[in-house]
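Asker: here is a sequence together with a model predicted from it:
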Amino acid sequence: MPIARYRLLLDKLAAEIRSGRCAPGSRLPTHRQFAAEQGVALVTASRVYAELKAMGLISGETGRGSFVRASALPRGQGIDQHASAAGMLDLNFNYPALPGQAELLRTALRQLASSGDLDALLRYQPHGGLLHERACVARHLAARGLTVSGEQVLIVDGAQHGLTICAMALLRPGDIVAVDALSYPGFKVLAEALHLELAPIPVRTDGPDLAALAKLCQQRPLRAIYAMPTLHNPLGWVLDQAQRTALVAIARRHALLIIEDAAYAFLAEDPPAPLAALAPECTVYVSGLSKSVATGLRVGFVAAPRKWIGRLERAIRATTWNTPGVMTALACAWLEDGTVARLEAEKRADAQARQAIAAQVLGHLPCTSHPSSYFIWVALPDEARADRVVQALLAQGISLASAEPFATGAQIPQALRVALGSLARDALGGVLESVRAVIDAQRYP
């Protein structure tokens, strides 16, 4: 039987299980029944079932048959199902830290304790942050090519919170948002919670298919576009000036709100100006310090046109009321004294070193990445299945993500997103060799 037919059956049944069309606990046809229904040989039906079991999607019970597992995704496969067991080697999340950062925090806390009005930090803060703190962030953004006033900046509890208040304040349930066909899982979760419809834009290696976006605008009543023009997660692209200009022209032509996610933008050296600088009247810029400094420092920022500031402040009030005063004071001190800029430069160099390790180990595989990013997209060879690779690696104590959490459309590629920023650098190569070995073992003769 041709390989293509086998793969088609496997992917179809796996998709039905993941989508819930095959409910958890439901009994599947016997191997013989499945073979007869699909018009294939018994050995082919058995092979499909064996693969589904290896993916963790079904279980077999002697004498009773095959059943859909209660959990469609094996623990650790999705970004939101992080395997947190002790000793798990994490290629799933990025929380890059540099030697000495704990001492930086210790020193900063001492300085904070010995200066200023500590009582003020224990009180409610203005919803968008104190004006001098907002001005501090505005100066930081100016170094990234975005000139805004402090009054246009709002301080939030991390970039994810920034995305949340943007969607809450500026979108309504049922609105359609254009988004890359492979995109940040956190925005998918947000869209589901707020009942937003995502319209996927086909992706290429160098960016979204803008011709397809223009056509989509003619076919659907889009309200907004969610974009990561500088260091896209998970594909690592940095859009050039021409691409940014074309994207902005489409947004203006169709009156689209642009939500620009710049969480990883600090890793790109000398990128073109942000979309918010090209289209300041219709763009909300969202970023934070979780990746450039530390994930525990939940300080983010939103820059927006003045006309939307009031609505965004109300969304902050409805969610967290205000940013914690102590964390914001600490973050602004590091922005002002150059600590953040130094950490960003050091992390760019660290990411480059990790990319070199990944290229050496995984270089025989089709990989997509940016030379300064903390992740790499690995397209699997023909016959290799992402679910099975993830399951096999979990058995070895290695957690990473398949393409599924990143896919915004019906088509889910057989691929992996490998996060490079959480393991110790001297351990990274050995763990990636384990990943390579599992992928190579999935190739069928």
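Answerer: That came in fine, so what should we check first? Numbers count the residues shown, from 1 in each chain.
Asker: okay, CA-based contacts and neighbour counts for the rest of this
Answerer: OK.
Asker: quick one: contacts for Met228?
Answerer: 260-262 (C-alpha atoms under 8 Å, 6 or more residues apart in numbering).
Asker: what is the nearest of those to Thr320?
Answerer: Asp261 (20.4 Å; C-alpha to C-alpha).
Asker: next one: that closest one relative to Val284, how far apart?
Answerer: 9 Å (C-alpha to C-alpha, to the nearest Å).
Asker: likewise for Thr408?
Answerer: Distance from Thr408 to Val284, by C-alpha to C-alpha: 21 Å.
Asker: ok, and for stretch 318-332, which residues are buried?
Answerer: 321-325, 327-332 (16 or more other C-alpha atoms under 10 Å).
Asker: put this next to the first one:
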Amino acid sequence: MNKILPLVDPSRNTSESELIDFGRNFPPPCPIVNGRLEATLSAIVETDVATAIRFPRFLGSERDRLAGVKWLSRRLGAPPSLETTILTNGSQSALIMLMAKHVGPSEILLTESLTYPAIKPLAKLLGIQLRGVSIDHDGIDPDDLLRVCRQEGRKARALYCMPTIHNPTSLITSPERRAAIAQIARDTDLQVFEDDIYGVLPEIAPPPLSTYAPERSWYIQGLSKSLAAQLRIAYVVGPSGEALSEVFWPSVRTTNWMVAPIVAEIATRWLETSTCEELLSTVRQETAERRRLATEILHLAPSTGHPSSYHLWLQVPPGMTLNKLILRCRDHGVSIGSGNDFEVDFDSSPERFRVGLGVPSNRAVLTRGLEVVGNLTQ
């Protein structure tokens, strides 16, 4: 490639808004969102918007949950019951409530050794300890999970995991491995918090881990990372209606885990119609095209990451450190995701970085950013 890289003026600090953003991870922009959003808001106004959004929906109205369980059935195999399904203000809001209920201060939440970065500050906020479990090409290593559970004993209370399009590696855990993990959770009395936020992106994927141990699993599927960043909402399926109420209901007056009524109304209308299917199809198509560009510009092997994932987990080139690469990318107007952000135990700093392909507003911007990364890593 050997192009001359555009160097950002070193005499001033580059603002985040000026950077081509590969550091965050959102689905690529969908051209139909604006039109669908305008039409939906107009329809809500015509049917009395004040009434529709006047009161909190708490666990979600019956109509909200009916639309939600129908959508969730594409992953769970059958619609979950209404009494075991609720709406929340995104996956993080659901997770903080689950962590607060099931993992006490100084107790342990297990995660993959590389995990969703928000888990670390959430655990710190609640005084919870984290322990990373080794992962390989097939996700969590069951032998290491059992070892950690035996080592920590009753202090290990729950497992947070992302078996489908894992962040940051994009791996998908096999059904056999999911069954093994579920059995260990049973044997060691772990609660399972399964984050399936990317789960609908592949055309075909194994059943959620939660289906292997439903009596102790909390299945979470948000829409903001699979359909549109504007849909800040997540559906949670718990072991029972009583268990859900124990986690979420006591805090309706003291926390903000509940979905905003206007967002619930939009999501429900989109789930009731073909809009969510259209969004998903568009995200899949644009992801494929952005991955094609990345593979071509970065000279990646076709097997790099899962083809349904819009993030890449890449190795820092020989002769360069992770920190140096991050700084050089920033000097040339590009931000990338540091591998350190995903580490749990910091035993060995991964010389890897994540490239999120979804945030750039169009393919031209994406291409410029990829060319910078390509020139710095080849």
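Answerer: Great, that's in hand. On a predicted model such as this, the values are computed, not experimentally measured, just so you know.
Asker: follow-up on the earlier one: who's more crowded, Asp261 and Val284 of structure 1?
Answerer: Remark: of Asp261 of structure 1 and Val284, Asp261 carries more neighbours, 29 against 24, as counted by other C-alpha atoms under 10 Å.
Asker: structure 2: which residue goes with that one?
Answerer: Here Asp261 of structure 1 is matched to Asp195 in structure 2, going by TM-score structural alignment.
Asker: hmm, Lys225 and its match touching each other?
Answerer: No. Using C-alpha atoms under 8 Å, Asp195 of structure 2 is not in contact with Lys225, being 11.4 Å away.
Asker: the corresponding residue of structure 1 for Pro142 of structure 2: neighbouring residues, count only.
Answerer: Under the alignment defined by TM-score structural alignment, Pro142 of structure 2 corresponds to Leu210 in structure 1. When neighbours are defined as other C-alpha under 10 Å, Leu210 of structure 1 has 18 of them.
Asker: hang on, isn't Leu163 of structure 1 packed against Val284?
Answerer: No. With contact defined as C-alpha under 8 Å, Leu163 of structure 1 does not count as touching Val284 (9.2 Å).
Asker: which residues sit in contact with Leu109 of structure 2?
Answerer: Residues near Leu109 of structure 2 by C-alpha under 8 Å, 6+ apart: 99, 103, 128-131, 156-160.
Asker: that one -> structure 1?
Answerer: Using TM-score structural alignment to pair residues, one finds that Leu109 of structure 2 aligns to Val177 in structure 1.
Asker: list the buried residues of stretch 156-173 of structure 2.
Answerer: Applying 16+ other C-alpha under 10 Å to stretch 156-173 of structure 2 flags 156-173 as buried.
Asker: hang on, the earlier thing: what about structure 1, which of the contacts of Leu109 of structure 2 hold up?
Answerer: Conservation of the contacts of Leu109 of structure 2 in structure 1, assessed by both residues aligned by TM-score structural alignment, their matches' C-alpha atoms under 8 Å: retained contacts are 128-131, 156-160.
Asker: which of those residues lies closest to Thr304 of structure 2?
Answerer: Closest to Thr304 of structure 2, out of all of the kept ones among the contacts of Leu109 of structure 2 and judged by C-alpha to C-alpha, is Tyr160, at 25.0 Å.
Asker: identify the residue of structure 1 aligned to that closest one.
Answerer: Mapped onto structure 1 by TM-score structural alignment, Tyr160 of structure 2 lines up with Tyr226.
Asker: next, that match: secondary structure please.
Answerer: Secondary structure state of Tyr226 of structure 1, per DSSP: H, G, I helix; E, B strand; the rest coil, is strand.
Asker: does it touch Ala262 like I think?
Answerer: No. Taking contacts as C-alpha under 8 Å, Tyr226 of structure 1 lies outside contact range of Ala262: 11.0 Å.
Asker: please tell me how far the residue most central in space within structure 2 sits from Gly222 of structure 2.
Answerer: Nearest residue to the geometric centre of structure 2 (C-alpha atoms, centre = their mean): Ile197, 4.6 Å. With distances taken as C-alpha to C-alpha, Ile197 of structure 2 is found 5 Å from Gly222 of structure 2.
Asker: who touches both of these two?
Answerer: Ser91.
Asker: which residues does Leu194 of structure 1 contact?
Answerer: Residues near Leu194 of structure 1 by C-alpha under 8 Å, 6+ apart: 167-168, 172-173.
Asker: got it, and Gly128 of structure 1?
Answerer: With C-alpha under 8 Å, 6+ apart, Gly128 of structure 1 has these contacts: 134, 153-156, 313, 316, 322-323.
Asker: so which of the residues you listed are in strands?
Answerer: In this view, the contacts of Gly128 of structure 1 that belong to strands under DSSP state E are 153-156.
Asker: let's have those residues in CSV, adding distance to Leu393 of structure 1 and neighbour count.
Answerer: Below are these laid out as CSV (distance: C-alpha to C-alpha, whole Å; neighbours: other C-alpha atoms under 10 Å):
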residue, distance to Leu393 of structure 1, neighbour count
Val153, 43, 27
Leu154, 41, 30
Ile155, 39, 29
Val156, 36, 31
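Asker: just give me the closest of the contacts of Gly128 of structure 1 to Leu105 of structure 1.
Answerer: Comparing the contacts of Gly128 of structure 1 against Leu105 of structure 1 with C-alpha to C-alpha picks out Thr323 as the nearest, at 18.5 Å.
Asker: now do the contacts for that closest one.
Answerer: Residues near Thr323 of structure 1 by C-alpha under 8 Å, 6+ apart: 125, 127-129, 155-157, 299.
Asker: what do we get in structure 2 for it?
Answerer: Using TM-score structural alignment, Thr323 of structure 1 lines up with Val259 in structure 2.
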